[in-house]
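# Sequence first, predicted model second:
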Amino acid sequence: MPRIVSARVIVTCPGRNFVTLKVECDDGTTGLGDATLNGRELAVASYLEDHVVPCLIGRDAHRIEDIWQYLYKGAYWRRGPVTMSAIAAVDTALWDIKGKIAGLPLHQLLGGAMREGCMVYGHANGATIEDTIEAALDYQRQGYRAIRLQSGVPGLASTYGVSKDRYFYEPADADLPTENMWSSEKYLRSVPPLFAAAREALGWDVHLLHDVHHRLTPIEAARLGKDLEPYRPFWIEDSTPAENQANFRLIRQHTTTPLAVGEVFNAIWDCKTLIEEQLIDYIRATVVHAGGITHLRRIAAFADLHNVRTGCHGATDLSPVTMAAALHFGLSVPNFGVQEYMRHTDDTDAVFPHAYSFEAGLMHPGDAPGLGVDLDEDRAATFPYKRAYLPVNRREDGTMHDW
């Protein structure tokens, strides 16, 4: 049995900050896990270095479930994004090791492929509706079957999801949090015309998605969902904060637009009511923030019983390690829905060489043993950590609002 002899935390910033755990066994096999928590990266790095790594040395790397339970139940203070991101890094690294020892890609250990590839969606954004449609047409020409639409809101200086670069979006953009202004009224007037223009330009053979980013009340979200029904969105995402899961009962009463939520969830308990009562259609929990592959499989199995499909978060605040893990997971689960895909920078791809690939709207994790991702530590060392915060949001009268 492979015994863990070391576990090191590597923090690097090839365009944005990533926290990676590298676990090594006595036979020389290594595994990688992503522990990135956007804007709070060093908290997870410390949790791993100071509290988790000492507990791993000497353990059997094959006992993935036992180690997961040990780290979860043994901490006493359960859940939370820092704890669960740290556990996820260990869990993913151990699955990577198991795959390498078996000589099999991870999806084979999870039951094998259920589909030829994972449908992914790209991010079309622009300052105006016209700019967004132009970007969406570009994605359509590239073969994307699903496209997220985000556009600037008239009267607001900045809007979530609209970046300076067509392909790369990193909202953690400042040494201290920038402050954005928000108006739900102006926003709600802007989205239906965006979807009307998109259907006219793109037709009906492409899936259209939209991210609200937790900014509406339940009744406002219900109104938006109802307004968008004629354009048949694939989903509206994170329409209202879900700490109170009952919020989604009100939305469900008023619209048939599919609902997606969960990128900030870190345990099955965060979505228990949402799934049990079929208040959502897609669960967006991630490998890195929801306790790793082991726990995300539990969430997916529970969701499958209630006709809820997966739609894992996949923005660039997750490293290629998580993207690979998400693709192996998505390839193998029966209730896969879609996978978010934002391209990493060339520097990030060079630091994390990987086997996954994109073709005709689908991504495949590749057939390399384990995750199929490596870490160039020498190159990573040339990109030191750089503090970067996500913005905060205020209403036009100055009141703090959800970002």
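Structure received.
# From now on I want contacts and neighbour counts done on CA atoms only, so please keep to that.
OK.
# Surely R78 and Y70 touch.
No. R78 is beyond contact range of Y70, at 11.4 Å (criterion: C-alpha atoms under 8 Å).
# Put this next to the first one:
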Amino acid sequence: MYITDYELFEVPPRWLFLKLTTSDGRVGWGEPVVEGRAKTVAAAVEELLDNYLLGEDPTRIEDHWQTMYRGGFYRGGPVLMSAIAGIDQTLWDLKGKQFGAPVHELLGGRARDRVRVYQWIGGDRPADVGEAAREKVDAGFSALKMNATAELESIDSPAAVDAAAERIAAVREAVGDEVDVGVDFHGRVAKPMARRLAAALEPYDPMFIEEPVLPENNDALPAIRASTTIPIATGERMYSRWDFKEVLEADAVDLIQPDVSHAGGITELKKIASMAEAYDVSVAPHCPLGPIALASCIQVDACTPNALIQEQSLDIHYNETSDVLDYLADPSVFEYRDGFVEVPDGDGLGIEIDEEHVREQAEEDVDWHNPVWRHDDGSVAEW
């Protein structure tokens, strides 16, 4: 058996799907994408497949990963690691189908029967979060996540801090103490404001604060963590175990959030999670993406003892034109009950992609890019 062909599909709202075909007719699916840079990642996928993987045996996943990563003099970063990630997902999907087993069985078997999920509320510039929180809890979710703020100055006003505290207070009032609420700083917050915001939010017991500073300022995380009892989470813009090694060794985080479509795929996500387990750090894979990425995450969550909770993008504010379930032949595989999703037991990633719908949607004009925000003085703000 060898890899014979591939196709890439850019589909709404902002996703890139990869279909890999083998000589015996098997098909594997992956999701290699950087949101807003789909065409750039597609070029990297084509380069890896055309120059190396076409004609190769797809079962040698570890060797392929090492070759794609180490075979080039320049390595790492979001584009290359996302290209590797999507290809890696297809290889695991193919291998599961070859052996007639879900991916988690090939990775050691289940450590749990179902995976807890959280639901987004509030949008980019969070508003009406109390009402939204109540609706999602009434729909069965026991954990939520919201952005803390819109754009912030590097040192902002007391009013900006108070507004953030008032939003999470409204959520707490709406849903009570039995619902977990993660608060995403989204890298919008500079070091001095991170400490002030954490102090203001602490009375409302967030489940975690996410990306309190940009990854390039991860050296500030130990001091931020020491200043609050709120668990610190980060990792969506970190792309390999070598990136995570630094924050783990520095005792800087309580929860890491590698993205299976950015951090080297299933192979690398499992290694990162195992590293974190040795440091008593939990894992909540980042996944505001499509159904293939979500299925890949759940396969890893299923066999990872320190997996805490799973992000998923159903009804997220980015998904205005298409949503996760639209691309599945059987959407019930991601049916959320009591805040959990069952671990799929189908072969490979455990999902069946509706290829006809994918091809129809790939005819649409997809050109998603994140907005560029500016402060009142015209300078660029973090989005």
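Arrived safely, thanks for sending. Source: prediction; values computed, not measured.
# how many other residues sit next to the alignment partner in the second structure of K22 of the first structure?
Under the alignment (TM-score structural alignment), K22 of the first structure pairs with K19 of the second structure. Per other C-alpha atoms under 10 Å, the neighbour tally for K19 of the second structure reads 18.
# ditto for L305 of the first structure
12.
# Also the one 3 residues further on?
Applying other C-alpha under 10 Å, we find 24 residues neighbouring V308 of the first structure.
# what do we get in the second structure for it?
Per TM-score structural alignment, V308 of the first structure is aligned with V281.
# so that match makes contact with D254?
Yes. V281 of the second structure lies in contact with D254 (C-alpha under 8 Å); the separation is 5.1 Å.
# where does the match of K22 of the first structure land in three-state SS?
Put simply, K19 of the second structure is strand when judged by DSSP: H, G, I helix; E, B strand; the rest coil.
# before we move on, what about L16 of the second structure?
The three-state label given to L16 of the second structure by three-state DSSP is strand.
# List the residues that contact it.
Shown in contact with L16 of the second structure (C-alpha atoms under 8 Å, 6 or more residues apart in numbering): 8-10, 31-33, 38, 42.
# Buried subset of those residues, written for ChimeraX?
ChimeraX command restricting the contacts of L16 of the second structure to the buried ones, with burial defined by 16 or more other C-alpha atoms under 10 Å:
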select :8,9,10,31,32,33,38,42
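# Tell me the one of the contacts of L16 of the second structure nearest F340 of the second structure?
Nearest to F340 of the second structure among the contacts of L16 of the second structure: E31, at 22.9 Å, using C-alpha to C-alpha.
# just so I have it, where are all the strands in the stretch 101-250 of the second structure?
Ranges of strands in the stretch 101-250 of the second structure, per DSSP state E, counting those that start in this stretch, are 114-120, 143-147, 180-184, 208-210, 232-234.
# Scan the second structure for its longest helix.
Counting by DSSP state H, the longest helix found in the second structure is helix 78-99.
# ok, P32 of the second structure touching V41?
Yes. With contact defined as C-alpha under 8 Å, P32 of the second structure and V41 form a contacting pair (6.9 Å).
# got any residues that touch both of these two?
With C-alpha under 8 Å, 6+ apart, P32 of the second structure and V41 have common neighbours 82-83.
# can you list contacts of stretch 353-361 of the second structure?
Residues contacting stretch 353-361 of the second structure (C-alpha under 8 Å, 6+ apart): 9, 11-12, 327-329.
# Quick one: map M119 of the first structure onto the second structure.
In the second structure, M119 of the first structure lines up with R116, judged by TM-score structural alignment.
# Which residues are in contact with that match?
308-310, 339-341.
# Let me see the ranges of the helices in the second structure.
38-48, 61-70, 78-99, 103-106, 129-138, 158-175, 191-201, 221-226, 241-249, 265-278, 291-302, 355-362.
# wait, which of these is closest to T149 of the second structure?
helix 158-175 (5.9 Å).
# elements contacting that closest one?
Applying 3 or more C-alpha pairs under 8 Å, 6 or more residues apart in numbering; DSSP states H and E, we find helix 158-175 of the second structure packed against helix 129-138, helix 191-201.
# Give the equivalent position in the first structure for A42 of the second structure.
In the first structure, the residue paired with A42 of the second structure is A45, using TM-score structural alignment.
# Kindly supply the ChimeraX command isolating those of the contacts of stretch 353-361 of the second structure that are buried.
Buried members of these, defined by 16+ other C-alpha under 10 Å, are picked up in ChimeraX with:
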select :9,11,12,327,328
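# Name the nearest of the contacts of stretch 353-361 of the second structure relative to S142 of the second structure.
The closest of those to S142 of the second structure turns out to be L328 (C-alpha to C-alpha; 24.9 Å).
# ok, the aligned partner of the closest one in the first structure - contacts?
Aligned by TM-score structural alignment, L328 of the second structure pairs with F352 of the first structure. Taking C-alpha under 8 Å, 6+ apart, we find F352 of the first structure in contact with 320-321, 373-376.
# what's the answer for N218 of the second structure, then?
Neighbours of N218 of the second structure in contact, by C-alpha under 8 Å, 6+ apart: V247.
# Kindly state which residue of the first structure is aligned to it.
Under the alignment (TM-score structural alignment), N218 of the second structure pairs with Q245 in the first structure.
# do W242 of the second structure as well
So, by TM-score structural alignment, W242 of the second structure is matched to W269.
# if I look at that match, how far off is R59 of the first structure?
28 Å (C-alpha to C-alpha, to the nearest Å).
# Neighbour count: those two, which is higher?
R59 (15 against 11).
# My guess is the more buried one contacts A7. True?
No. Counting by C-alpha under 8 Å, R59 of the first structure does not reach A7; the two are 11.5 Å apart.
# Can you tell me the closest non-neighbouring residue to I61 of the second structure?
L91 (6.5 Å; C-alpha to C-alpha, 6 or more residues apart in numbering).
# Repeat that for R115 of the first structure.
L331 (6.0 Å).
# Can you tell me what the one you found aligns to in the second structure?
Checking TM-score structural alignment: L331 of the first structure goes with A302.
# Provide a list of residues in contact with that match.
104, 109-115, 343.
# 7 Å instead, please
Contacts for A302 of the second structure (C-alpha atoms under 7 Å, 6 or more residues apart in numbering) come out as 104, 110-112, 115, 343.
# And K386 of the first structure, how close does it get to D50 of the first structure?
From K386 of the first structure to D50 of the first structure the distance is 21 Å (C-alpha to C-alpha).
# Settle it for me: which of the two has more neighbours?
Taking other C-alpha under 10 Å, K386 of the first structure and D50 do not tie; K386 has more neighbours (15 against 11).
# Perfect, that will be all.
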